[in-house]
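Q: turn this into a structure:
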Amino acid sequence: MKVSNMEKSKDLERGLGQRHIEMIAIGGCIGTGLFMGSGKAISLAGPGILFIYALTGFILYFVMRAMGELLLYNLEYKSFVDFAEDILGPTAGFFVGWSYWFVWIVAAIAEIIAISGYISFWLPNLPHWISAVCIILLLLTLNLLTVKAFGELEFWMAIIKVVAIVGLIFLGLYLCVTGFVSPTGIQAKVSNLWSYGGFMPHGVTGLLAGLQMTIFAFAGMEIIGTMMAETRNPKVMLPDAIHKIPMRIMIFYVGTILVLMMVTPWTDISPDESPFVGMFSLIGMVSAASIVNLVVISSATSSSNSGIYATSRMLYGLAKQHHAPAVFGRLSSHKIPSGGIFLGTGLILSAALILTNTQSMMSAFELVGSVAAIIFIFIWSMILIAYLVYCKRLPQAHDESEFKMPLSKTMPYVSFAFFAIVIYALSLSEDTRIALYALPIWFLVLGLIYFFKTRNNPYHQKFVEQFREKVIAQNAAAEKYRARAR
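A: Next up is the predicted model:
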C-alpha cells in the first residue's frame, strides 16, 4: 500500500537542482554549532574535541545512509516522516513529524540568538531584540518566494561558508608554516595541540562535556531528507549528497578546528564567543575578524532560513496526513506553504525576543542548543528504528537496494549506543540537564494531543486498519522470501 499522503505531492514544485542540493547539503553540515558553539566545546574538551567531531560525523554518516536507502525505496516519500509513518505506523509519523517541526523552531531560535551576539561585535550598544526582529522579517520575506529562490539563497550562502572555511584553513596553515607570532607572544605551530595539558587535558569527562555542542553542530544534516518532493532527480541527487558527507566532515569540522587550535592554543579560546572571530582578533587582524564575523552571521542566517523552510514543509506534510489543521496544507500562488512559514516565524520571533534579552547570550544559546540536540537524537533514532523494521519486514527490497547502507546489521546498534552516551553526557551538567527534563514534557503534550485528536477520527481509524493489514501481508511475504533464500 502506498502512503496515503502522497496523492498531492505534485503540488510542490520540483525547483531544486543538483547544485542547490549539493550546497544545501554542505550548508547542513556547517552551522552555528560550529562557528559559535565550537568555542564552548573546545573549552570543555581541549584538542580532544577533534576526536568527538570525527566520531559524531562517523555515526551520523550511517544514519544518513539509512535514511537514503529508505527514501529511495519508495520515491513517493517526501521526507523521513513519510517512511516513519509508512513503516512504523501513524503514531510514529505524528511524533516524528511534530518533533522535527518543533526542533527546527528551537534550532532557529538558537541561530537568531547567535546572530544577535555576532552583530554586537560591531554594534555593542544595539539592543539584541532589534537585530532579532530585522533578521526574522528578512527571513519571512525570503521564504515567501518560490522554492527556487530559497535554493538560490542557500546556494550562495553555502558558497560563502565554504570559501570562508577553506580560506581559514589555508591561512592557518600558512601562519603555522611561517611560525607567525601573535602580539601576545603565541607562536602558531602544530605542537600547540598537545603543549597545553596534552591532547585530552580534561580526560574522558571533558570529551563527554563537549558532546552536546558537537551534536548541535551536526544538527541539520538530515534536512536533505525533507527535500525529496522538490528535487528534480532524487535517485541521483540524494546518494551523491550523502556520499560526500565524510569528506565534508573532515574538511569543515576536523580540518577547521585542527588549524584553529594550532594557531590559537585551546586555553586562549573563549567559550563565550566565536573562536573564528577571536583567532583573527588575537593575531591582530581586526579587519579580517570583521569579515569572518560577517561570514558567521551569514551562516547563522542560512541555518535559520533552512529551519523556516523545514518547519513549513513538515507542517505541510502533517496537514496532508490529517495530523495538523488543513490550513497548513494549502499552497500560495508560488506553490509555497505560507501558513507554516507565518506560524514558524511568529514562534521564532516571540521566543527569540525573550531569550535575546537574557544576561548571558551563550547561556541562552547553550540551553536552547541542548533541547535541540536531544530532539535531534530522537529523530535520528527513529530513522534507524524505521530502517531496522524495513530490513526485517521488506528483506527483498533491502537486498535489491541500489543504495544499501553499509554494515547495516551492526551500525544501527552502534549508533544507538553512541546516542545513549550523549544522553548520559547531557545529564552530567546542570546547564544541559534541564533540557532532559523538557523532553518528557514535550512527548506528554504530543501524546495527549494525539489521543484526543485521533480517538474519534474515522480517517485515522481507517488508516490504522490498513496499516495492520499491510504489516501482516509484508510479514508473510518476508517469510516466503527468506524461505526461498534458504
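Q: okay, CA-based contacts and neighbour counts for the rest of this
A: Will do.
Q: what is the end-to-end distance of stretch 420-440?
A: With C-alpha to C-alpha, to the nearest Å as the measure, stretch 420-440 spans 16 Å from end to end.
Q: residues in contact with residue 261?
A: 47, 192-193 (C-alpha atoms under 8 Å, 6 or more residues apart in numbering).
Q: ditto for residue 38
A: 213-214, 217, 271, 274-275.
Q: mind giving me the packing neighbours of the biggest helix by length in the chain?
A: If you go by DSSP state H, the chain has its longest helix at helix 286-320. With contacts taken as 3 or more C-alpha pairs under 8 Å, 6 or more residues apart in numbering; DSSP states H and E, helix 286-320 sits against helix 18-29, helix 32-35, helix 90-119, helix 128-143, helix 147-177, helix 275-282, helix 338-355.
Q: check the offset of that helix from the chain's centre.
A: Counting by C-alpha atoms, centre = their mean, to the nearest Å, helix 286-320 is centred 11 Å from the centre of its parent chain.
Q: any buried residues in that helix, and which?
A: 289-290, 292-320 (16 or more other C-alpha atoms under 10 Å).
Q: residue 433: which of the helices and strands packed on helix 286-320 is closest?
A: When these are compared for distance to residue 433 using C-alpha to C-alpha, the nearest one is helix 90-119, at 16.6 Å.
Q: burial count for residue 65?
A: For residue 65, the neighbour count with other C-alpha atoms under 10 Å is 22.
Q: and it, helix, strand or coil?
A: helix (DSSP: H, G, I helix; E, B strand; the rest coil).
Q: leaving out chain neighbours, which residue sits closest to it?
A: Nearest residue to residue 65, sequence neighbours excluded (C-alpha to C-alpha, 6 or more residues apart in numbering): residue 405, at 5.2 Å.
Q: and the one you found, how many neighbours?
A: Per other C-alpha under 10 Å, the neighbour tally for residue 405 reads 22.
Q: so it makes contact with residue 70?
A: No: taking contacts as C-alpha atoms under 8 Å, residue 405 lies outside contact range of residue 70: 9.6 Å.
Q: once you drop chain neighbours, what's closest to residue 383?
A: Nearest to residue 383 is residue 67, by C-alpha to C-alpha, 6+ apart, at 6.3 Å.
Q: surely the one you found and residue 225 touch.
A: Yes: with contact defined as C-alpha under 8 Å, residue 67 counts as touching residue 225 (7.3 Å).
Q: so what sits against both of these two?
A: Listed as contacting both residue 67 and residue 225 by C-alpha under 8 Å, 6+ apart are residue 80.
Q: so which of these two has more stuff around it?
A: Between residue 67 and residue 225, counting by other C-alpha under 10 Å, residue 67 is the more crowded of the two (26 against 22).
Q: any idea how far residue 33 is from that one?
A: 23 Å.
Q: next one: residue 11
A: Distance, residue 11 to residue 33, by C-alpha to C-alpha: 34 Å.
Q: those two: which has the busier surroundings?
A: More crowded of residue 11 and residue 33, by other C-alpha under 10 Å: residue 33, with 29 against 13.
Q: please provide the structure for the following sequence as well, for comparison with the first:
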Amino acid sequence: MAERGSGAGLRRGLGNRHIQFIALGGAIGTGLFYGSSESIGQAGPAVVVCYLVGGAVIFLIMRALGEMSVHRPRPGSFSAYAYEYWSPRAGFVAGWNYWFDYTVVSMAELSVVGEYVQFWAPQVPAWVSSAVFLVVVTAVNLVTVKAYGEVEFWLALVKIVAIGGMIVGGLLLICTGIGGPPIGVANLWAHGGFAPHGLRGVLLGLVVVMFSFGGVELIGVTAGEAGDPARTIPRAINGVVGRILIFYVGTIAVMVTLHPWDRLGSAGSPLVTIFSGLGIAGAAHILNVVVLTAAVSAFNSFLYANGRMLYSLAQQGNAPDALASTNRHGSPWLGVLVSAACTGTTVLLDYLFPGRAFVYIMAVATISVVITWVLILVTHLKFRARLAADGQRSDFPMPGHPVTTWIALAFLAGVVALMALSPSYRIALVVGPIWVALLLVAHELRRRAGSGRPPRIDG
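A: The predicted model follows:
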C-alpha cells in the first residue's frame, strides 16, 4: 500500500539478528542496570525469584503477541491488531497508550544518562548530557531502517558481551577469588536471610521487576519491517525471552552473591557499586561505559518504536495524516521528531528535580506498560475467537491458550494491586486511570468529528 504523505513508506529491511537485538536493546537497559537497586532493596536475594516468575509471564505475553504478528505482520503491531480484532476504540487506546508508555520509558532511560556521565564528569549537569544524547539518537532514527538496525545491533552487542563477561568474572570471584579467598555464596542468606522482608518484600520487588521487562514487545513493532516475518518473528520471540532470562537472572544472582544486598545502595548502578567496592582496577569505568551504552541503546529502541506507532495510528485515522509521512530513507520522520520532542521534556525534569525524576517516571511507566500488556492479551483472546469463527488455524499458536492467557491477565491484575502497597508506585494508580479516561474521551471526540475516510493499514 502506498503511504500517506511523502517518502517511500516503511521498508522491510530488518533481519533476525536486528529484531532480536532491538528487543534486547529495549529490555536490557535502565530496569536492570539502575532500577534493580529498588527491587533488591525490597526483596533482598529473593529478587532472583521475582525475575524468574516475571520472566515466565513475559514469555506468555510475547507468545500471544507473536502469534498475531506472524499471522498478520503490521506496522504498529498490537495497535493495528486491537483495531482489527477488537474495535477502533481499542486500537486508538492501545496505540496512544503504547506511545505514551515508551515516551515515558524513554524519559527514564534519558534521565539516567546524565548520572552515568557524572561518574566521570561530576561538574557536568545531568540535563546537559541528556540533551546531547537526545539529539544524537534522534539523528540515528532518521536514517534507513537497515542502518538503524545495524546501529542498535552493535549498541546492544556491547552490553550483552559485557554482561556475559561480568557474569563469568563474578562466578570466578565467587568460586576462586582470583588471587584471594573465594567470596562464596554466604551473602545470599547471611544478611537477614534469603528473603529478609518476607513474602511482602518479594511481592513488592516483583512490581519493579515487571518494569524491567518492559520493551520485549518491540519484536511485534518490528514485524512491519521484518524481511521474513513468518520465520524471523518466531525465532526472535523464542530466542529473546530465554536470553533475557539468562542475562537478568544471571546478572542479578551474581550481584547479590558478590555483595551484601543491603549495602548496594539506592543511588547509581549496583554493578558499578559492586566492582568499585571490590577494588578491581578499571572495572568500574568499564562497567559505567556498559550501563551508559545500555541506556542509550534502550532509548534508541524506544524512539524507533514510538515513530512507528505514530505512523500506524495515522494510518488508522487515529492521528494526524502528516504522521504517516516517511522521508526518502523510509523513516517516519515526523513521528520520530514528535516523539523525540516529547521525550526531551525529561531534560527539563532533570533540571527542575535533579535526582528524583527517575523514581516518578518509572512509577508512571510501570502502570502504562501493564496497560499495554493487558491490551495485548485481551486482543489475543479476540484474535483467536476470530480465527475460530473463520475456520482458520494459527501458524505460531500460543501454548496452553486460553488458560495461559487468563493466567497472565490475573498476574497483571495482581501487579496492579501490589502497586498500592508501594509509596513510590501509588502515584501510578492515580495517573493510570486518568490517562485511560483521557484516551477514551479523546477517541470519542475524534469519532464525533469524523474524518469520513477509511483506515489505510500497511500489510
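Q: rewinding a little: using the three-state scheme, assign the aligned residue in structure 2 for the residue nearest to residue 65 of structure 1.
A: Under the alignment defined by TM-score structural alignment, residue 405 of structure 1 is paired with residue 398 of structure 2. Following three-state DSSP, we place residue 398 of structure 2 in the coil state.
Q: do you know how far residue 398 of structure 2 is from residue 221 of structure 2?
A: 18 Å.
Q: same thing with residue 421 of structure 2?
A: For residue 421 of structure 2, the distance to residue 221 of structure 2 - C-alpha to C-alpha - is 33 Å.
Q: and these two? which has more neighbours close in?
A: When residue 421 of structure 2 is set against residue 221 and neighbours are counted by other C-alpha under 10 Å, the residue ahead is residue 221, at 27 against 13.
Q: now which residue in structure 1 aligns to the more buried one?
A: Using TM-score structural alignment, residue 221 of structure 2 sits opposite residue 226 in structure 1.
Q: okay, now the nearest residue to that match once chain neighbours are set aside: neighbour count?
A: In this structure, residue 226 of structure 1 finds its nearest non-sequential neighbour in residue 79, 4.4 Å apart by C-alpha to C-alpha, 6+ apart. For residue 79 of structure 1, the neighbour count with other C-alpha under 10 Å is 24.
Q: what do we get in structure 2 for residue 79 of structure 1?
A: Checking TM-score structural alignment: residue 79 of structure 1 goes with residue 77.
Q: against residue 307 of structure 1, how distant is residue 197 of structure 1?
A: For residue 197 of structure 1, the distance to residue 307 of structure 1 - C-alpha to C-alpha - is 39 Å.
Q: how many other residues sit next to the aligned residue in structure 2 for residue 445 of structure 1?
A: With TM-score structural alignment as the criterion, the equivalent of residue 445 of structure 1 in structure 2 is residue 438. Here the count is done by other C-alpha under 10 Å, and residue 438 of structure 2 has 13 residues near it.
Q: cool, and the one 5 residues further on?
A: Other residues lying near residue 443 of structure 2 total 19 when counted by other C-alpha under 10 Å.
Q: what helix or strand is it on?
A: Per DSSP states H and E: residue 443 of structure 2 is located in helix 426-449.
Q: who does that helix touch, helix- and strand-wise?
A: helix 88-117, helix 357-390, helix 403-419.
Q: tell me the mean distance between it and structure 1 once they are aligned.
A: Overlaying structure 1 shows helix 426-449 of structure 2 at a mean distance of 1.5 Å from the equivalent residues (mean C-alpha distance after the TM-score superposition for structure 1).
Q: from residue 310 of structure 1, how far off is the residue nearest the centre of structure 1?
A: Central residue of structure 1 (C-alpha atoms, centre = their mean): residue 220, 1.6 Å from the mean position. Distance, residue 220 of structure 1 to residue 310 of structure 1, by C-alpha to C-alpha: 9 Å.
Q: just give me the neighbour total for the nearest residue to residue 354 of structure 2 once chain neighbours are set aside.
A: Among residues not flanking residue 354 of structure 2 along the chain, residue 126 sits closest, at 7.9 Å (C-alpha to C-alpha, 6+ apart). Neighbours of residue 126 of structure 2 under the rule other C-alpha under 10 Å: 24.
Q: in structure 1, what residue corresponds to residue 126 of structure 2?
A: Matched by TM-score structural alignment, residue 126 of structure 2 corresponds to residue 128 in structure 1.
Q: and residue 407 of structure 1, how many neighbours does it have?
A: 9.
Q: can you check residue 449 of structure 1 too?
A: Residue 449 of structure 1, neighbours per other C-alpha under 10 Å, totals 12.
Q: for it, give me its contacts.
A: So residue 449 of structure 1 contacts nothing (C-alpha under 8 Å, 6+ apart).
Q: likewise residue 257 of structure 1?
A: For residue 257 of structure 1, the contact set (C-alpha under 8 Å, 6+ apart) comprises residue 50.
Q: and the gap between it and residue 403 of structure 1?
A: 32 Å.
Q: and if you look at residue 113 of structure 1?
A: In terms of C-alpha to C-alpha, residue 113 of structure 1 sits 39 Å off from residue 403 of structure 1.
Q: count of neighbours near residue 247 of structure 1?
A: Residue 247 of structure 1 has 10 neighbours, counted by other C-alpha under 10 Å.
Q: so the match of residue 405 of structure 1 touches residue 63, yeah?
A: Yes: with contact defined as C-alpha under 8 Å, residue 398 of structure 2 counts as touching residue 63 (5.3 Å).
Q: surely residue 366 of structure 2 meets residue 211?
A: Yes: the pair residue 366 of structure 2 and residue 211 passes the contact test of C-alpha under 8 Å, sitting 5.3 Å apart.
Q: can you pick out the residue with more neighbours from the two?
A: Under the criterion of other C-alpha under 10 Å, the comparison of residue 366 of structure 2 against residue 211 puts residue 366 first, with 28 against 25.
Q: quick one: what's aligned to the more buried one in structure 1?
A: Under the alignment by TM-score structural alignment, residue 366 of structure 2 pairs with residue 373 in structure 1.
Q: swap in residue 97 of structure 2?
A: Taking TM-score structural alignment as the criterion, the aligned counterpart of residue 97 of structure 2 in structure 1 is residue 99.
Q: also residue 288 of structure 2?
A: Per TM-score structural alignment, residue 288 of structure 2 is aligned with residue 293.
Q: how near is the residue nearest to residue 383 of structure 1 to residue 78 of structure 1?
A: 12 Å.
Q: give me the common contacts of those two.
A: residue 225.
Q: the spatially closest residue to residue 131 of structure 1 that is not a sequence neighbour and residue 358 of structure 1, how far apart?
A: Using C-alpha to C-alpha, 6+ apart and skipping the chain neighbours, the partner closest in space to residue 131 of structure 1 is residue 116 (5.8 Å). Here residue 116 of structure 1 is placed at a distance of 12 Å from residue 358 of structure 1 (C-alpha to C-alpha).
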